[in-house]
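Visitor: sequence plus the predicted model coming up.
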Amino acid sequence: MKSSFNDIINDDKPVLVDFFADWCGPCKMLAPILKDVKAELGEGVKIVKIDVDRNQELAAKYQVRGVPTMILYKNGKQLWRQSGVLQKQQLTEIIRSHS
């Protein structure tokens, strides 16, 4: 998992990582928003969901203390990070500003 996570975030287009948990209410609200963002931006962004319960080491490494936490990467560098739910328009603008 570790090396593949590094491979994923080293993409030359924005990669939005969603750290989530199955038991998290706001995470369930975020899921359809992320689908809409992907539908709008298409190949302009990669969206990856990481289950913190199944990937505790990864969550600890990136200091994810609450879910959902979204982190935007490009070329392996963290560009933006926020916990909580954002609306589609906000997320789309953030991703576009780093494209």
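Guide: Yep, it's here. Numbers count the residues shown, from 1 in each chain.
Visitor: contacts, neighbours, all on C-alpha from now
Guide: Will do.
Visitor: ok, and for the longest helix belonging to the chain, which residues are buried?
Guide: Identified as the longest helix of the chain according to DSSP state H is helix 25-41. Buried residues in helix 25-41, counted by 16 or more other Cα atoms under 10 Å: 27, 30, 31, 33, 34, 36, 37, 38.
Visitor: out of these, who's nearest residue 87?
Guide: residue 33 (6.8 Å; Cα to Cα).
Visitor: and for that closest one, nearest residue in space, chain neighbours not counted?
Guide: Once flanking residues are discounted, residue 33 sits nearest to residue 88: 5.5 Å by Cα to Cα, 6 or more residues apart in numbering.
Visitor: same deal with residue 85?
Guide: residue 30 (5.9 Å).
Visitor: what segments of the chain are strands?
Guide: 15-20, 46-51, 69-74, 77-83 (DSSP state E).
Visitor: among the ones you listed, show me which one is buried the most.
Guide: strand 15-20 (a mean of 24; mean count of other Cα atoms under 10 Å).
Visitor: what's in contact with that one?
Guide: 8-9, 27, 45-52, 59, 64, 67-74 (Cα atoms under 8 Å, 6 or more residues apart in numbering).
Visitor: use this one as the comparison:
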Amino acid sequence: MARQIRGADWEAEVLRSPVPVLVDLYSKHCNPCQALAPLIDRLAGEYGGKAKVLKLNIAEGVEVATALGVSSVPTVVAFRGGNEVGRLVGLRSEQQYRRLLGQAGVE
């Protein structure tokens, strides 16, 4: 299951992570976000140890969402070495999220 973080956790959990990170920025009131949640949880289980798969409710991480230029949810962003390497906006196919992890160097 994907781990929930808050904006205060951002630097330690994402920017200073020794492994690639996939972050699902979502809202509790977003139907596509709710539809995506089971897939994000499944990816967290499959890629455990190779990557972190995290969730950030934009209501609890407004500063992070603003800094990333998030204007629509769900937005899923991949990071490697603290740098963004790719993002997907809106509900996409499972294969696209797997490719995004690949962009972050996860096999």
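Guide: Structure received. The shown structure was predicted, so the numbers you read here are calculated from the model rather than taken from an experiment.
Visitor: now the TM-score, please.
Guide: A TM-score of 0.86 describes the superposed chains when it is computed by TM-score structural alignment, normalised by the length of structure 1; 99 aligned residues with a Cα RMSD of 1.7 Å.
Visitor: export the buried residues of helix 25-41 of structure 1 as JSON lines, with columns for distance to residue 83 of structure 1.
Guide: Below are the buried residues of helix 25-41 of structure 1 laid out as JSON lines (distance: Cα to Cα, whole Å):
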{"residue": "27", "distance to residue 83 of structure 1": "10"}
{"residue": "30", "distance to residue 83 of structure 1": "11"}
{"residue": "31", "distance to residue 83 of structure 1": "14"}
{"residue": "33", "distance to residue 83 of structure 1": "15"}
{"residue": "34", "distance to residue 83 of structure 1": "14"}
{"residue": "36", "distance to residue 83 of structure 1": "19"}
{"residue": "37", "distance to residue 83 of structure 1": "17"}
{"residue": "38", "distance to residue 83 of structure 1": "19"}
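Visitor: to which residue of structure 2 is residue 71 of structure 1 aligned?
Guide: Under the alignment (TM-score structural alignment), residue 71 of structure 1 pairs with residue 77 in structure 2.
Visitor: tell me the secondary structure for residue 4 of structure 2?
Guide: strand (DSSP: H, G, I helix; E, B strand; the rest coil).
Visitor: that one and residue 56 touch, don't they?
Guide: Yes: judged on Cα atoms under 8 Å, residue 4 of structure 2 makes contact with residue 56 at a distance of 6.0 Å.
Visitor: just give the closest residue to the aligned residue in structure 1 for residue 59 of structure 2, not the sequence neighbours.
Guide: Correspondence of residue 59 of structure 2 to structure 1, assessed by TM-score structural alignment: residue 53. The shortest distance from residue 53 of structure 1 to any non-neighbouring residue, by Cα to Cα, 6+ apart, is to residue 21 (6.5 Å).
Visitor: surely that neighbour touches residue 55?
Guide: No: counting by Cα under 8 Å, residue 21 of structure 1 sits too far from residue 55 to count as a contact (10.2 Å).
Visitor: these two - which one has more neighbours?
Guide: Just comparing residue 21 of structure 1 and residue 55: by other Cα atoms under 10 Å the higher neighbour count belongs to residue 21, 19 against 13.
Visitor: what do we get in structure 2 for that one?
Guide: Under the alignment (TM-score structural alignment), residue 21 of structure 1 maps onto residue 27.
Visitor: for residue 64 of structure 1, which non-adjacent residue is spatially closest?
Guide: Residue 64 of structure 1 sits nearest to residue 19 (Cα to Cα, 6+ apart), 7.5 Å away.
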